[in-house]
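Chemist: Structure, please.
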Amino acid sequence: MLKRDIARYKRKPGPLIQVLHRAQEIFGYLPPEVQYFVAKELNVPLSQVYGVVTFYNFFRTEPVAKHVINVCMGTACHVKGAEAIVKAISEELGIKVGETTKDKFFTLSTARCFGACGLAPVIMINEDVFGKLTPEKVKEVIREYRRQKETEGKEEQSEVAG
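Modeler: Predicted structure coming up:
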């Protein structure tokens, strides 16, 4: 699948970032084997691929959880308490930035700006944006995701039993 996508992107100028995005969509992250494959297929040095992967914070070299929590650390969010939001999430989940919970349900990350400055402080969980957060509100958002996980688990059990 990736090989076919690479062939399509190869015809465009500067395909590396596009190919890496596609590879991450497919695999969830960019392990060394995938980086090597991309370098070989695009005929670029592995060091160039690695440099791009490690330079941009949207590329991951480790697997991530089902739900990636990104905390905006842009100026507006920083001024409105983004650090307190990170601390609250860390306390709630028992992980630090860059880590994943043991159950592989949450990964905590930070990013520069989501363009939602009027809602500061802001987090994104996957594609969902949550704004005007306080430490307590963000903990409630996380608890709601956990409740959904528990509900999904019960539904799956009843389908198997039924």
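Chemist: From now on I want contacts and neighbour counts done on CA atoms only, so please keep to that.
Modeler: Fine.
Chemist: What about residue 159, how many residues nearby?
Modeler: 9 (other Cα atoms under 10 Å).
Chemist: One more, please, to line up against the first structure:
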Amino acid sequence: MKKIIFICLIATMLFACKSASSTASTEATPLSTKLDKSTQVAIKGNWVLTNVSYPGSEYIKVNSFDLADSKCFIGSTWNFISNNNKGTMTLTAPSCTAFTSPIVWSINNQGLFVLKIVEPGTKSKNVKSGYLLKVAGLTDTSFQLIDNINVGGQAKEVTYQFQRAN
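Modeler: Now for the predicted structure:
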């Protein structure tokens, strides 16, 4: 009798754990988020990041996307492919370390730009962290991505200005 109760207890624990973990992974799946396809199509193509601005830029440095000083992004080239939400970014500022990486991106239905930087040798589906930025001022030739950062306990906006490449 004790063996049967013990086996039932073990079986209950296994099924309970499996069920909970399946629910958590399903809720975290990005496929459940609806995308803003029209904005994605408007952004597709080649762009140059022409300016990075934020309050206090003369006093503080911002490490953008955990890669480099924000000023190193000025002049960087970005390619956005809207039909598969992939692309590339290349940093080429003379006084900074050169960097090129594939990216995965999308714009959700709240107008937030979702950016994932894909490390070499990593499949994009395995990248679990990324950045959320606001899309603003979208025209045929320019747009901004706006990031929120914390400086001394205060929220500040970092604006990345993009111009369509010729």
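Chemist: Need the TM-score between these chains.
Modeler: TM-score for the superposed chains, counting by TM-score structural alignment, normalised by the length of the first structure: 0.29, backed by 81 aligned residues with a Cα RMSD of 5.0 Å.
Chemist: name the element residue 139 of the first structure belongs to?
Modeler: Following DSSP states H and E, the helix or strand that holds residue 139 of the first structure is helix 135-161.
Chemist: and that helix, which residues are buried?
Modeler: Buried residues in helix 135-161 of the first structure, counted by 16 or more other Cα atoms under 10 Å: 135, 138-139, 142.
Chemist: which two from those residues end up farthest apart in space?
Modeler: 135 and 142 (10.9 Å; Cα to Cα).
Chemist: Tell me where the second structure has strands.
Modeler: For the second structure, the strands defined by DSSP state E occupy 45-53, 63-64, 68-69, 77-81, 86-91, 99-107, 112-117, 131-136, 142-151, 154-164.
Chemist: mind putting those in CSV, mean neighbour count and distance to residue 11 of the second structure included?
Modeler: Listed next are the strands of the second structure as CSV, based on neighbours: other Cα atoms under 10 Å; distance: least, Cα to Cα, whole Å:
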stretch, mean neighbour count, distance to residue 11 of the second structure
strand 45-53, 19, 54
strand 63-64, 14, 48
strand 68-69, 16, 50
strand 77-81, 21, 48
strand 86-91, 19, 43
strand 99-107, 20, 41
strand 112-117, 20, 39
strand 131-136, 17, 40
strand 142-151, 17, 47
strand 154-164, 18, 49
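Chemist: Now tabulate those strands in TSV and tack on distance to residue 14 of the second structure.
Modeler: Formatted as TSV, those follow (distance: least, Cα to Cα, whole Å):
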stretch	distance to residue 14 of the second structure
strand 45-53	49
strand 63-64	43
strand 68-69	45
strand 77-81	43
strand 86-91	39
strand 99-107	36
strand 112-117	34
strand 131-136	35
strand 142-151	42
strand 154-164	44
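Chemist: Which of those sits closest to residue 38 of the second structure?
Modeler: Going by Cα to Cα, the one of the strands of the second structure nearest residue 38 of the second structure is strand 99-107, 9.4 Å.
Chemist: So which elements touch that closest one?
Modeler: helix 37-43, strand 86-91, strand 112-117 (3 or more Cα pairs under 8 Å, 6 or more residues apart in numbering; DSSP states H and E).
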